[in-house]
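Novice: can't give you the sequence, but here's the structure:
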């Protein structure tokens, strides 16, 4: 799958392949293999937990459903993303632009709009993959902190998050990794 197709999929579905908001950690691990464990971020037992596959970081809630995911694209190194349908991480060129992303969203008829609450140094595109999730594509309008204004803003970060999930009670016997 091409990189722009993967980015458009985030806008349309809130994820890449099985790695999406609302997916169970068990299903993600079954499809992609174990992720790198970045540790807990909440209460010591049964709280939120961070994982990653290459440059895709995701957080599971205490019931081990993916609640957020993010992809940092600001760096000059190749972008490493999980290949849908396999347990491998694939490297892609990291630079994508506003025009490329919005064209990819348009090509799959993914409705998007600009977030007007961002500073002048950014441009943010929002999508609503479902009634329960959102996705955002944040672009830098300048080349570096004090650099010149870009004709076509560069993609800086992609995020998707679940907005309405409420965890059921979690048994004390449940292992930390779900």
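Specialist: Cool, the structure landed. The structure presented is a predicted model; accordingly, all values stated were derived computationally and were not measured.
Novice: okay, CA-based contacts and neighbour counts for the rest of this
Specialist: Will do.
Novice: what about residue 100, which SS state?
Specialist: helix (DSSP: H, G, I helix; E, B strand; the rest coil).
Novice: what is the burial count for it?
Specialist: Number of residues near residue 100 (other C-alpha atoms under 10 Å) recorded here: 16.
Novice: kindly report the same for the one 10 residues further on.
Specialist: Counted with other C-alpha under 10 Å, the burial measure for residue 110 works out to 18 neighbours.
Novice: I'd say it and residue 12 touch.
Specialist: Yes - in this structure, residue 110 is within contact of residue 12 by C-alpha atoms under 8 Å, at 5.6 Å.
Novice: next up, a second structure to put side by side with the first:
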């Protein structure tokens, strides 16, 4: 399994295996064990709550439904949950736009490019039940500076359909 394959599947499905927006925290814990870390989203309120399974960070509402998934990709490796209870897989995290673009094209996944700063851009993908953002850093001062070799900095997948009043 390559990290590019994991990211391509995330774009196509909105999740990393069972870890996805609208997943049940109880079902994730039953299948994958307890999170490696967790905490409150705010010191003033009990919810939203965040949980971490390796480098996959989830945010959940009071209904214990995952609202968003984040993946920090700026380290050398990324640790993601495996399909087996309590196990993780470490993958090389260094991914360029060219690598991800290749995977997305092969998978037939389309995207929109969003540029808010000259040294970074984001690919926005509409996956089932979630919007996925892949943010890249170019290191240049103009929009096209090193775009093919831009490094993936972070990934988010967020749902916009569940509403319990707490997220």
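Specialist: Yep, it's here. Keep in mind it's a predicted model, so treat the numbers as computed, not measured.
Novice: rewinding a little: which residues are common contacts for residue 110 and residue 12 of the first structure?
Specialist: residue 127 (C-alpha atoms under 8 Å, 6 or more residues apart in numbering).
Novice: all helices for the second structure, in order.
Specialist: 3-13, 25-32, 97-107 (DSSP state H).
Novice: which of those is buried the deepest?
Specialist: Highest mean neighbour count among the helices of the second structure (mean count of other C-alpha atoms under 10 Å): helix 3-13, with a mean of 20.
Novice: that one vs the first structure, average offset?
Specialist: Compared with the first structure after fitting, helix 3-13 of the second structure has a mean deviation of 1.1 Å; criterion: mean C-alpha distance after the TM-score superposition for the first structure.
Novice: against which helices or strands is that helix packed?
Specialist: helix 97-107, strand 120-127 (3 or more C-alpha pairs under 8 Å, 6 or more residues apart in numbering; DSSP states H and E).
Novice: that one: how far from the chain's middle?
Specialist: In terms of C-alpha atoms, centre = their mean, to the nearest Å, the gap separating the centre of helix 3-13 of the second structure from the centre of its chain is 9 Å.
Novice: pretty sure residue 17 of the first structure sits against residue 87.
Specialist: No - in this structure, residue 17 of the first structure is not within contact of residue 87 by C-alpha under 8 Å, at 11.3 Å.
Novice: related to what we said a few turns ago, could the helices of the second structure go into TSV alongside distance to residue 52 of the second structure?
Specialist: Below are the helices of the second structure laid out as TSV (distance: least, C-alpha to C-alpha, whole Å):
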stretch	distance to residue 52 of the second structure
helix 3-13	17
helix 25-32	11
helix 97-107	24
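Novice: show me what contacts residue 96 of the second structure?
Specialist: Residue 96 of the second structure sits next to 136, 148, 149, 150, 151, 152 when contact means C-alpha under 8 Å, 6+ apart.
Novice: for stretch 18-26 of the second structure, measure first residue to last.
Specialist: For stretch 18-26 of the second structure, the first-to-last residue distance is 12 Å (C-alpha to C-alpha, to the nearest Å).
Novice: contacts for it, please.
Specialist: 14-15, 28, 60, 64-69, 129-130, 157-159, 162.
Novice: of those, which is the most crowded?
Specialist: residue 14 (29 neighbours).
Novice: tell me the counterpart of residue 53 of the first structure in the second structure.
Specialist: When the second structure is aligned by TM-score structural alignment, the residue opposite residue 53 of the first structure is residue 53.
Novice: same question for residue 71 of the first structure.
Specialist: In the second structure, residue 71 of the first structure lands on residue 71 (TM-score structural alignment).
Novice: again with residue 166 of the first structure
Specialist: That one, residue 166 of the first structure, aligns with residue 163 by TM-score structural alignment.
Novice: cool, and residue 120 of the first structure?
Specialist: Aligned partner of residue 120 of the first structure by TM-score structural alignment: residue 118.
Novice: next one: stretch 154-163 of the second structure to chain centre, how far?
Specialist: Centre-to-centre, stretch 154-163 of the second structure and its host chain are 9 Å apart (C-alpha atoms, centre = their mean).
Novice: residues of the lengthiest strand in the first structure that come out buried?
Specialist: Longest strand in the first structure, counting residues (DSSP state E): strand 149-162. Judged by neighbour count (16 or more other C-alpha atoms under 10 Å), strand 149-162 of the first structure contains these buried residues: 153, 154, 155, 156, 157, 158, 159, 160, 161, 162.
Novice: same check on stretch 68-82 of the second structure?
Specialist: 68, 69, 70, 71, 72, 73, 77, 78, 79, 80, 81.
Novice: quick check: closest non-adjacent residue to the first one.
Specialist: With sequence-adjacent residues excluded and distances taken as C-alpha to C-alpha, 6 or more residues apart in numbering, residue 68 of the second structure is closest to residue 158, at 4.3 Å.
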